[in-house]
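Undergrad: Could you look at this predicted model? Sequence included:
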Amino acid sequence: MQQVAQQLWQWLEEAAQCSTTQWQQQGVTRLIATAEHRALLNQLKKWMKAAGMTTLIDPAANLIGRYPSASPHAKTLIFGSHQDSVPCGGKYDGILGILLPLALVNYFHQQGKKFKFNIEIIAFSDEEGARFPSALIGSKAIAGIFDGHELETTDAQGITLHQALKNFGCAPAALLQKPPSYARDSLLGFFEVHIEQGPVLEQAGLPVGVVNAITGIERHQLTITGKAGHAGTVPMSLRQDALVGAATVIKLFNQLCQDNPALVGVVGKITNYPNGVNVIPETTELTLELRSPQDAKRLEARAKLYQQIDQELTAQKLSYQLQQSYEQAAVECSKQLTQTLTRAIEQADIPVRELFSGAGHDGLAMHHLTDIAMLFIRTVDGLSHHRDEAIVQQDLISALNVLNNLCKLINQEQQ
């Protein structure tokens, strides 16, 4: 697999150049239905066709490559991940889960190897939600759970998702019908390879790990309203300082997550008005994101958070508006597919480590269509969503060997 890994490494370098930012200095920025998305799809289509695959682009701008079985009635095994990035992100997040199975299929094609099942690779158009205020656009469309109202959401330039997809050459009206792209009984499952984006595998000294669950996520928008005033003349005891209220919320939210190892959370965005150096803040807005692989723990924490916010801000004579903007339930990976993946790792002479994903992935949508499983690849320093995101090239060989074993095992299971 050394040569396959070298080819994959080169493809990853080329894909990183499909970016609005200079990836070597600023990281990769590639959003749905943009010129950079188009440039990447052109590259992917070329590589897929060279690997003996047929290609198509669906109404959600997902690219689907198909490596057909020799059997006319074969079921389909799907690999895939997302092509989009966060602004100034890393060059492995998402795209690795497209190019790694593609490199393996290219190897199969060169060897003249066919299976008792079809292999499809999907480059999902959007998972991050960096351009439009919705995540998992591509995989939700494939799974048949796309909300048609999302077509009317707008980006920072006021362009709707509907118009962006239409400009990209897609037919977004077809998404309103929301049928799944596949019959459930025609599929063997969905596998995603992804960088871990955390430090667990590196600390364990392991190149890969098995994901047993994908975290649940919820986001909230909090607007706190106080009263502006002169910072030098209003006594401290008489102030209604919105930013002080926000600081209180941030502290209690952080403590809530610190007290429960099943939770992680972040206050990721803050705006302050009027934001003057000598003006008491009148309005402060912040986002609260809460994650847990155990939905019951997350819902319990939400209730406690809402209660604490009300108590603290009421005590400070501040008014507020708190609105939930997003929620995605946690998803367990298929026990059967995970067992097969575990056997594939064992056959590669790699110790098996199970871990849950604290990040969201396309499997959150795809599990509505078929069974899912995930393979994590070690991330250097656990760093992701950053221009310095890195992996070890030798780990690509390990992952390729695991996926090769996986295909052999699934082939043996087919009648």
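TA: Looks like it came in fine. Keep in mind that this is a model prediction, so the values were computed, not measured.

Undergrad: From here on, just use CA atoms for contacts and neighbour counts.
TA: Noted.

Undergrad: and the gap between the nearest residue to Gln110 once chain neighbours are set aside and Tyr107?
TA: Once flanking residues are discounted, Gln110 sits nearest to Ala51: 7.6 Å by Cα to Cα, 6 or more residues apart in numbering. Counting by Cα to Cα, to the nearest Å, the separation of Ala51 from Tyr107 is 8 Å.

Undergrad: got it, and Glu128?
TA: 30 Å.

Undergrad: do Leu31 as well
TA: Counting by Cα to Cα, the gap from Leu31 to Tyr107 is 29 Å.

Undergrad: Please say which of the two ends up with more neighbours.
TA: More crowded of Leu31 and Tyr107, by other Cα atoms under 10 Å: Leu31, with 25 against 17.

Undergrad: For the closest residue to the more buried one other than its chain neighbours, which residues are in contact?
TA: In space, and not counting its chain neighbours, Leu31 is closest to Asp84: 5.1 Å by Cα to Cα, 6+ apart. By Cα atoms under 8 Å, 6 or more residues apart in numbering, the contact set of Asp84 is Thr29, Arg30, Leu31, Ile32, His37, Gly94, Ile95, Phe124, Ser125, Asp126, Glu127, Glu128.

Undergrad: Included below, for side-by-side comparison, is a second structure:
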Amino acid sequence: MTLTLDVLNAADEPGFVSLLDGVYEHSPWIAQRAFAQRPAAGFPSLAALKHALASVVRKASLTEQLGLIRAHPELAGKAMVSQSLTAESTDEQRRAGLTHCSPEEFAQLQQLNADYNARFGWPFILAVRGPRGNGLSRRQIIETFTRRLSAHPDVERPECLRHIHRIAEIRLNDKFGITPTLGNQVWDWAESLARFSDPGFAEQGQLTVTYLTDAHRACAEQLTQWMRDCGFDEVSIDAVGNVVGVYHGFDDLEDAAPGGGSLRSHGRRLLTGSHYDTVRNGGKYDGRLGILVPMVCVRELHRQGRRLKHGIEVVGFSEEEGQRYKATFLGSSALVGRFDPTWLDQADADGVVMRDLMAAAGLPATMASIQALQRDPARYLGFVEVHIEQGPVLNEMDLPLGVVTSINGSIRYLGEIRGLASHAGTTPMGRRRDAAAAVAELILYVEERASAVPEVVGTVGQLQVPAGSINVIPGRCRFSLDLRATTDAARDALDADVRQRLAEICERRGLSVTLERTEAAAAAPSDPQWQQRWESAVSALGLPVHRLPSGAGHDAMKLHQAMPQAMLFQRGMNLGISHNPLESVTNDDTELCVRAFQALLESL
């Protein structure tokens, strides 16, 4: 019998625990504690129940958490062979094909199980039904097993718990007869779009889509077709390669004659979207999630024959990552009138000039056509963007969604410290002019200084000792510096302190330094009203509202220069990693993201 929230909320404690039997393997204490903490009116949504159960585990003792992990069986282990698995585990391992391993695969899994237990002291936990819920392949399972075997125990234990929550989520969906249909659609679109990749990467199974390559243009054409299928009234590719879809609102509708109608474009719209280009060997959801989520929202409105008061304009920005040319945010810069004319004369690594590339792609390749893309802010309510978090915070808090408070401002430098290259054996420690040691000291100061202030970060991501040798004291050291904060004031204070300390280090060590600022981006705080709309949308799902800054840059930073903006983050799996093939989301989280977007649209 399909379970309902009404039945669950009406149950007493023994009944509540019994109804949730099998969700968490041999661990009824989780349901017992969730019952004790349930709201007076009961759990308002399945999402609220899932979060409550996960919170119980997060607040449990280390001993209890390890007991929960150890309650799970090994993959293709002794319990499977002896047919003593629970019904739920039997079904999951069967769906993943683990009951039909080849002798070689079975032997490999047995060895992995033994190695993993020897290293960690608990069984390897993996939600084998996967992010889509339809099962991972044996190859994917073995690859994941092998990768996680090298993790640190302090990292792997929470990761096991997160997979246990994913297992529980899928089991709850089965009990409640829930299928995340809209999340599945977005997931399937992202998977399909990932089939397009640039040469040199496609052959290796890697996803890379850079500006106006064949793969990039194929993505644009696919998005165009999907937008038409969704019911957008207008779909086009503009002068910089942005894919633009418009779904008119009542303000855009005007009867031309009795019984007939025509569309005009004088009403205000909500602008939304993100980018469809990728970093090299990147993930499937960075940027693209923010195009596909509003697309499915428009599709649902169209299927229902509904229009909102205001129109919806979805833009798949053609370029944000700065991978092919020394320019970023090409797509969104055009919409706010900040497209730099000198970009057109830039050449990529192969000598292809951007202007020529645009012309070859059938774009006008003129500043006049690009300037014509600038949007009139008076025509728009604002800009909202959905994005994968690209960080671990939501994952660690067991939260599917988070509301962005600000996009960090940043300053970047490339620097070089010069000392004296001398013999490593004959130069006394007190008489060295070691350029690399100075950068090492700077790294530690950046870490200390950034850690002292909330929501401030600093990174030295590149280090190079030119012509370095094992027995030579480094005479030169090149480095990068990336400083970010949620406000320009905090960013500038960090910048001033780091530069001052760098000067002191070099003075004390007898070194010289050059520092070239390569980028300065202002912080983009979320508009309070739009942030509140996102908060209300998340709360309506029965989820707690968690606010967090964005340390990464987004197209919303550019639109911020012209109109109010606010962002919603969706949790990423695999420790929240992004700009990486391991970047992942689940269909259930994406379903909630779509529902939040729909709630925001309804609130306009």
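TA: Perfect, I can see it now. As the structure is a prediction and not an experimental result, all values here were calculated from the model.

Undergrad: Any chance you could compute the TM-score here?
TA: Scored against TM-score structural alignment, normalised by the length of structure 1, the superposed chains reach a TM-score of 0.91; 410 aligned residues with a Cα RMSD of 2.3 Å.

Undergrad: rewinding a little: and the residue nearest to Gln110 of structure 1? What does it align with in structure 2?
TA: Under the alignment (TM-score structural alignment), Ala51 of structure 1 pairs with Cys230 in structure 2.

Undergrad: Also Ala103 of structure 1?
TA: Structural correspondence for Ala103 of structure 1 with respect to structure 2 (TM-score structural alignment): Val296.

Undergrad: cool, Phe132 of structure 1 as well?
TA: With TM-score structural alignment as the criterion, Phe132 of structure 1 lines up with Tyr325 in structure 2.

Undergrad: does its match count as helix, strand or coil?
TA: Three-state assignment for Tyr325 of structure 2 (DSSP: H, G, I helix; E, B strand; the rest coil): coil.

Undergrad: these two touch, right, it and Gly351?
TA: No - using Cα atoms under 8 Å, Tyr325 of structure 2 is not in contact with Gly351, being 10.5 Å away.

Undergrad: ok, those two, which is more surrounded?
TA: Neighbour totals were compared for Tyr325 of structure 2 and Gly351, and Tyr325 leads with 20 against 8 (other Cα under 10 Å).

Undergrad: For that one, give me its contacts.
TA: Counting by Cα under 8 Å, 6+ apart, Tyr325 of structure 2 touches Gln346, Ala347, Asp348.

Undergrad: how much space between it and Leu357 of structure 2?
TA: For Tyr325 of structure 2, the distance to Leu357 of structure 2 (Cα to Cα) stands at 11 Å.

Undergrad: Glu191 of structure 2 now?
TA: Per Cα to Cα, Glu191 of structure 2 is found 28 Å from Leu357 of structure 2.

Undergrad: Who has more neighbours out of those two?
TA: Using other Cα under 10 Å as the criterion, Glu191 of structure 2 and Leu357 rank with Leu357 on top: 18 against 13.

Undergrad: Okay, helices next: where are they in the stretch 251-400 of structure 2?
TA: 289-303, 330-335, 354-360, 367-371, 393-396 (DSSP state H, counting those that start in this stretch).

Undergrad: centre of the chain versus the fourth one, how much separation?
TA: What it means is helix 367-371 of structure 2. In terms of Cα atoms, centre = their mean, to the nearest Å, the centre of helix 367-371 of structure 2 is found 32 Å from the chain centre.

Undergrad: Return the member of the contacts of Tyr325 of structure 2 nearest to Arg70 of structure 2.
TA: Distances from Arg70 of structure 2 to these, taken as Cα to Cα, are shortest for Asp348 (53.3 Å).

Undergrad: quick one: contacts for the closest one?
TA: Arg324, Tyr325, Met354.

Undergrad: repeat that with 10 Å
TA: Counting by Cα atoms under 10 Å, 6 or more residues apart in numbering, Asp348 of structure 2 touches Gln323, Arg324, Tyr325, Lys326, Met354, Leu357.

Undergrad: what does Glu389 of structure 1 give?
TA: Residues counted as contacts of Glu389 of structure 1 (Cα under 10 Å, 6+ apart) are 27, 89-93, 195, 197, 379-383.

Undergrad: again, 8 Å this time
TA: Gly89, Gly90, Lys91, Tyr92, Thr379, Val380, Leu383 are the contacts of Glu389 of structure 1 under Cα under 8 Å, 6+ apart.

Undergrad: The third one maps to what in structure 2?
TA: Residue-level alignment of Lys91 of structure 1 against structure 2, with TM-score structural alignment as criterion, gives Lys284.

Undergrad: do the same with Gln294 of structure 1
TA: Per TM-score structural alignment, Gln294 of structure 1 is aligned with Thr487.

Undergrad: Nearest residue to the middle of structure 2?
TA: The centre of structure 2 sits closest to Ile388, judged by Cα atoms, centre = their mean, with a distance of 2.4 Å.

Undergrad: pretty sure it is touching Ile577, no?
TA: No - using Cα under 8 Å, Ile388 of structure 2 makes no contact with Ile577, being 9.7 Å away.

Undergrad: Alignment lookup: Ala74 of structure 1 to structure 2.
TA: That one, Ala74 of structure 1, aligns with Gly267 by TM-score structural alignment.

Undergrad: Am I right that its match is in contact with Gly311?
TA: Yes - in terms of Cα under 8 Å, Gly267 of structure 2 counts as a neighbour of Gly311; the distance is 7.1 Å.

Undergrad: Neighbour count: these two, which is higher?
TA: Between Gly267 of structure 2 and Gly311, counted using other Cα under 10 Å, the more crowded position is Gly311 (24 against 16).

Undergrad: what sits against the more buried one?
TA: By Cα under 8 Å, 6+ apart, Gly311 of structure 2 lies in contact with Val246, Tyr247, His248, Gly249, Phe250, Asp251, Asp252, Gly267, Arg268, Arg269, Leu270.

Undergrad: JSON lines for the residues you listed, including distance to Val472 of structure 2?
TA: JSON lines is the format used below for the contacts of Gly311 of structure 2 (distance: Cα to Cα, whole Å):
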{"residue": "Val246", "distance to Val472 of structure 2": "63"}
{"residue": "Tyr247", "distance to Val472 of structure 2": "65"}
{"residue": "His248", "distance to Val472 of structure 2": "68"}
{"residue": "Gly249", "distance to Val472 of structure 2": "69"}
{"residue": "Phe250", "distance to Val472 of structure 2": "73"}
{"residue": "Asp251", "distance to Val472 of structure 2": "72"}
{"residue": "Asp252", "distance to Val472 of structure 2": "71"}
{"residue": "Gly267", "distance to Val472 of structure 2": "69"}
{"residue": "Arg268", "distance to Val472 of structure 2": "66"}
{"residue": "Arg269", "distance to Val472 of structure 2": "63"}
{"residue": "Leu270", "distance to Val472 of structure 2": "60"}
